[in-house]
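Asks: Sequence plus predicted model, see below.
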Amino acid sequence: MWMPSAAEVLDIEDRFLAAVPGERIIESSLTVKFLKRVGVMLNPDSTATGDVVVPRSVPV
């Protein structure tokens, strides 16, 4: 799940637990920065720039 900020993690977890009574979250993991290597370029706010990166051929 993509979130604009880490501050939203607890809110999302709380909403999940409220929606599914009796369940519990055993473990939570957070990736702080994800480097996107191929595909649609993203702005700092995670919206698409409209630019697409096409991988170049690597000589063998």
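Replies: Nice, thanks for sending it over. Residues are numbered from 1 along each chain as shown.

Asks: okay, CA-based contacts and neighbour counts for the rest of this
Replies: Fine.

Asks: name the helices or strands packed onto the strand ranked longest in the chain?
Replies: Identified as the longest strand of the chain according to DSSP state E is strand 48-53. Here strand 48-53 touches strand 39-42, going by 3 or more C-alpha pairs under 8 Å, 6 or more residues apart in numbering; DSSP states H and E.

Asks: just checking, what packs against the strand it packs on?
Replies: strand 48-53.

Asks: Take this one as well and set it beside the first:
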Amino acid sequence: MDQATQNLINCRAYQLWETAGQPSGRDTEFWLIAEQEIAPSAKPAESVEARPEPAEMALVA
């Protein structure tokens, strides 16, 4: 996915988050919704939960 598409998805996810009342902990949900709206043929992004946290990465490195 190119940078321009990622920027569009980011902006749309932010709009969705604001409209929903800025709830905490739902960033992945809004990103995936925006991704499907902007680039429906794109493969879904890797879930944030599946990615190691920076602290976990530091322990592995």
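Replies: The structure has been received and is ready for your questions. This structure is a prediction, so every number in the text was calculated from the model and none was measured.

Asks: TM between them?
Replies: TM-score for the superposed pair, counting by TM-score structural alignment, normalised by the length of structure 1: 0.33. Supporting figures: 33 aligned residues with a C-alpha RMSD of 3.7 Å.

Asks: list the buried ones in the longest strand of structure 1?
Replies: Residues of strand 48-53 of structure 1 classed as buried: none (neighbour count, 16 or more other C-alpha atoms under 10 Å).

Asks: Packing partners of the lengthiest helix in structure 2?
Replies: Identified as the longest helix of structure 2 according to DSSP state H is helix 3-19. If you count contacts as 3+ C-alpha pairs under 8 Å, 6+ apart, helix 3-19 of structure 2 packs onto helix 27-38.

Asks: Surely Leu42 of structure 1 and Ala48 touch.
Replies: Yes: under the criterion of C-alpha atoms under 8 Å, Leu42 of structure 1 makes contact with Ala48 at 4.6 Å.

Asks: Mutual contacts of these two, please.
Replies: Counting by C-alpha atoms under 8 Å, 6 or more residues apart in numbering, Leu42 of structure 1 and Ala48 have no contacts in common.

Asks: returning to what we had before: buried residues in the longest helix of structure 2, which are they?
Replies: Quick answer for helix 3-19 of structure 2 (16+ other C-alpha under 10 Å): Gln6, Ile9, Asn10, Arg12, Ala13, Tyr14, Leu16, Trp17.

Asks: quick one: which two of these are the most distant?
Replies: Of all pairs drawn from the buried residues of helix 3-19 of structure 2, the greatest distance, 16.2 Å, lies between Gln6 and Trp17 (C-alpha to C-alpha).
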